[in-house]
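> return atomic coordinates for the entry below.
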Amino acid sequence: MRSRIVLACAETDDHGLPRAASAVARQIGVTTETVCKWRARFVRDRLDGLGDAPWPGRARTVADEQVAVVVRATLETRPKNATHWSTRAMAAKTGLSQSTISRIWRAFGLQSHRAESFKLSTDPLFVDKVHDVAGLYLDPPERALGLCVDEKSQIQALNRSQPALPMMPGVPERRSHDYVRSGTTTLFAALDAATGKVIGPLHRRHRTIEFKKFLAKLDREVPAGLQVHLICDNCENQGRTASDQA
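Purely as a prediction, here's the structure:
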């Protein structure tokens, strides 16, 4: 922006005269005071005048080389007996303060405590399938219902050993600290993305027969005359999949 101001000020108008500051300001999209400021700085100091003046306050105590060491160590090394760097461990390694390490990590967007997963599909029809699924969500056909299906297995069925004490003025509801295990349960759920309605029966076991019961429940609750599209992955079931077996 500063360079464009100087170059525009060096041009002449239709009469061969230097362009007015107001005309340059309209062209660049800044105020007239900004044009006058940087034009005067350039006339006085030439190219050096286009740089930032030193900021007031205490001089920097951390050099660029030290910042580079912290960034490189964060990206390329791992601490002993730990899965990732903490600000305290990195401060001890580099000799900088913990707050300095935090500022450097924030400036470079480094979050060593976070990890995300990814998966590369080897399916040659992966792109076409993604288009089908995304298209069904974004633009479903008329007289059709799209349901997103998933399952949650091995849910612990827990119950408190004593009944809960009701809430009273100034006292919240209170529950016993211990509980009784009642085995596990499995949830099959179907989400209607258009309305937010969830159809989700619980079953004691996680087999093909339970998945078929879940499909039968969907068939009973879906209004007649609608074409049903199920979007689901493979439900794991002892080496085979319940959806494949169904």
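
> rest of the way, CA atoms for contacts and neighbours
OK.

> name the nearest residue to residue 165, sequence neighbours excluded.
Leaving aside its chain neighbours, residue 165 sits nearest to residue 174 (5.1 Å; criterion: CA to CA, 6 or more residues apart in numbering).

> that neighbour: what's it in contact with?
By CA atoms under 8 Å, 6 or more residues apart in numbering, the contact set of residue 174 is 164-167.

> okay, it and residue 158: tell me how far apart.
Distance, residue 174 to residue 158, by CA to CA, to the nearest Å: 17 Å.

> again, but for residue 230
Distance from residue 230 to residue 158, by CA to CA: 31 Å.

> residue 227 now?
Residue 227 is 38 Å from residue 158, by CA to CA.

> name the next helix or strand following the longest strand along the chain along the chain.
Looking across the chain with DSSP state E, the single longest strand is strand 144-160. Using DSSP states H and E, the next helix or strand after strand 144-160 towards the C-terminus is strand 179-192.

> please name every helix or strand in contact with that following strand.
The contact analysis (3 or more CA pairs under 8 Å, 6 or more residues apart in numbering; DSSP states H and E) places strand 179-192 against strand 144-160, strand 198-199, strand 202-203.

> tilt between that strand and strand 144-160?
Direction vectors for strand 179-192 and strand 144-160, defined by axes from the mean of the first three to the mean of the last three CA atoms, to 10 degrees, enclose an angle of 170 degrees.

> list the contacts of strand 179-192.
145-161, 197-206, 211, 214.

> tell me which residues in stretch 65-73 are buried?
Neighbour-count burial for stretch 65-73, counted by 16 or more other CA atoms under 10 Å, picks out 67, 70-71, 73.

> helix, strand or coil for residue 4?
Secondary structure, DSSP: H, G, I helix; E, B strand; the rest coil: residue 4 is helix.

> to compare with the earlier structure, here is another sequence to fold:
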Amino acid sequence: MAHGHKTPYQARMRAQIVLHAARGRPNARIARQTGLHLDTVRKWRGRFAEDGIPGLADRRRPGRPPSFTALQAAQVKALACQLPAETGAPLSRWSCPELAREAIAGGIAPSVSASTVRRWLDQDTLKPWQHRSWIFPSDPGFRIKAAHVLDLYARTWDDIPLGEGEYVISADEKTSIQARCRCHPTLAPGKARAMRVNHTYGRGGALAYLAAYDVHRARVFGRTEPRTGIDPFMALVTQVMSQEPYVSAKRVFWIVDNGSSHRGKKAADRLAAAFPNAVMVHTPVHASWLNQVEIYFSVVQRRVVSPNDFTDLDEVRDRLRAFEDRYNATAQPFQWKFTTSDLDDLLARLDRHAADHPEESSIALAA
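The predicted structure is shown next:
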């Protein structure tokens, strides 16, 4: 302790006092050699004599008396666990400054700062300024439709494994990809500096990006269109189905959501009429998360579109096409782990929740 380079200064000086005392030196001489006050030497020499090494540590001090009681902290936490509307506050969610203001107005404390409120909330990991949305399945055929999709991901259809000449395509549209031309050039990242993108931009129009993702071969087929609709979607289908191995395939399953371009039985009949070996499979309503192409769209959003800095729509089209080639060169199938067993467990939990909270399930079904 007396000679350690990382020993705190106070601990090092106290250790030196002890070592000098061990050599039989009086307190006055130790004070002169260490540059400390005589009373300081006497105190730490006596503490070591009584308690040894632990005696060289600082003793606990009572400190300043607390400004707030445990009851006041608990009352603020309880306030944070209420919706602002329940207290009459014209807010959608709480923040620490608003909670401090409400605590003062409610007589919980005469004064309290936002930082104190934040420290109290951290003790129980309360974050009332965050929110998550949720929805109950409202599709009466949710289980059947979702099971069809999950079975196809597991290469099964009607409990029969898919053969070599059968493929699964996940398709959808990513709407309104804008071309935002920044008024100042984007600056490349540098040492201790992130990429800098000017906030002001000029609008260069928007387009729709349609993509079909072969689930098991990890291959993407995409095209850009001025807008979505039946004709653009059928153009995507034709683009895929006019090339091998899909032309001569026994069956090609097209997994789509319930968007207007491919909704209902009419869309399925339209697809079958154009390509007899194509089968349209719809995800349940409000269940686009079952469509694997949404994962690819999230990759496009992170790696291609954002931050959005394009001179015009032609640059957007060129980058999307180039990224498809780059992605297909190294892509691997997504590791989809949600199975029909997981689906049954999820629905069972929702049923139990609906039984315990019938008012929530009735509101969800009405919506």
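
> returning to that earlier point: can I get the helices and strands packed on strand 179-192 of the first structure in TSV with distance to residue 108 of the first structure and mean neighbour count?
TSV is the format used below for those (distance: least, CA to CA, whole Å; neighbours: other CA atoms under 10 Å):
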stretch	distance to residue 108 of the first structure	mean neighbour count
strand 144-160	38	16
strand 198-199	42	16
strand 202-203	47	17
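
> now the ones you listed as a markdown table including distance to residue 222 of the first structure?
Putting those into a markdown table (distance: least, CA to CA, whole Å) gives the following:
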| stretch | distance to residue 222 of the first structure |
| --- | --- |
| strand 144-160 | 8 |
| strand 198-199 | 10 |
| strand 202-203 | 18 |
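
> right, and those - which one's nearest residue 121 of the first structure?
Among those, strand 144-160 comes nearest to residue 121 of the first structure, with 19.7 Å by CA to CA.

> now for the closest one, which elements pack on it?
Packing partners of strand 144-160 of the first structure (3+ CA pairs under 8 Å, 6+ apart): strand 179-192, strand 227-231.

> mean neighbour count and distance to residue 130 of the first structure added to those strands, as CSV?
Formatted as CSV, those follow (neighbours: other CA atoms under 10 Å; distance: least, CA to CA, whole Å):
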stretch, mean neighbour count, distance to residue 130 of the first structure
strand 179-192, 16, 19
strand 227-231, 15, 11
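
> now these in TSV, with distance to residue 109 of the first structure?
Formatted as TSV, those follow (distance: least, CA to CA, whole Å):
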stretch	distance to residue 109 of the first structure
strand 179-192	36
strand 227-231	36
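
> tell me where the second structure has helices.
Secondary structure of the second structure (DSSP state H): helices at 9-22, 27-34, 38-51, 70-80, 84-87, 96-105, 114-123, 142-153, 230-241, 264-274, 293-300, 313-330, 340-356, 358-366.

> columns distance to residue 201 of the second structure on top of these, output as TSV?
As requested, the helices of the second structure are exported to TSV (distance: least, CA to CA, whole Å):
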stretch	distance to residue 201 of the second structure
helix 9-22	56
helix 27-34	67
helix 38-51	68
helix 70-80	40
helix 84-87	37
helix 96-105	34
helix 114-123	37
helix 142-153	41
helix 230-241	29
helix 264-274	39
helix 293-300	21
helix 313-330	14
helix 340-356	45
helix 358-366	41
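
> residue 240 of the first structure is nearest to which of the helices and strands packed on strand 144-160 of the first structure?
strand 179-192 (17.0 Å).

> tell me roughly how far that closest one lies from the second structure on average.
With mean CA distance after the TM-score superposition for the first structure, strand 179-192 of the first structure departs from the second structure by a mean of 2.6 Å once superposed.

> residues touching the residue mapped onto residue 151 of the second structure from the first structure, list them.
Aligning on TM-score structural alignment places residue 151 of the second structure opposite residue 135 in the first structure. Applying CA under 8 Å, 6+ apart to residue 135 of the first structure gives no contacts.

> from residue 226 of the first structure, how far out is residue 135 of the first structure?
From residue 135 of the first structure to residue 226 of the first structure the distance is 18 Å (CA to CA).

> circling back: nearest to residue 82 of the first structure, of the helices and strands packed on strand 144-160 of the first structure?
Set against residue 82 of the first structure and scored by CA to CA, those come closest in strand 179-192, at 34.1 Å.

> isn't residue 42 of the second structure up against residue 30?
No: at 9.5 Å, residue 42 of the second structure does not count as touching residue 30 under the criterion of CA atoms under 8 Å.

> the more surrounded of the two?
Using other CA atoms under 10 Å, the more surrounded residue of residue 42 of the second structure and residue 30 is residue 30, with 22 against 16.

> what lines up with that one in the first structure?
By TM-score structural alignment, residue 30 of the second structure lines up with nothing at all.

> wait, isn't residue 30 of the second structure in contact with residue 41?
Yes: with contacts counted by CA under 8 Å, residue 30 of the second structure reaches residue 41, the gap being 7.1 Å.

> picking that back up, looking at the helices and strands packed on strand 179-192 of the first structure, which is closest to residue 23 of the first structure?
Across these, the minimum distance to residue 23 of the first structure, taken as CA to CA, is reached by strand 144-160, at 58.8 Å.

> which outside residues touch that closest one?
136-137, 140, 175-194, 206, 226-233, 235.
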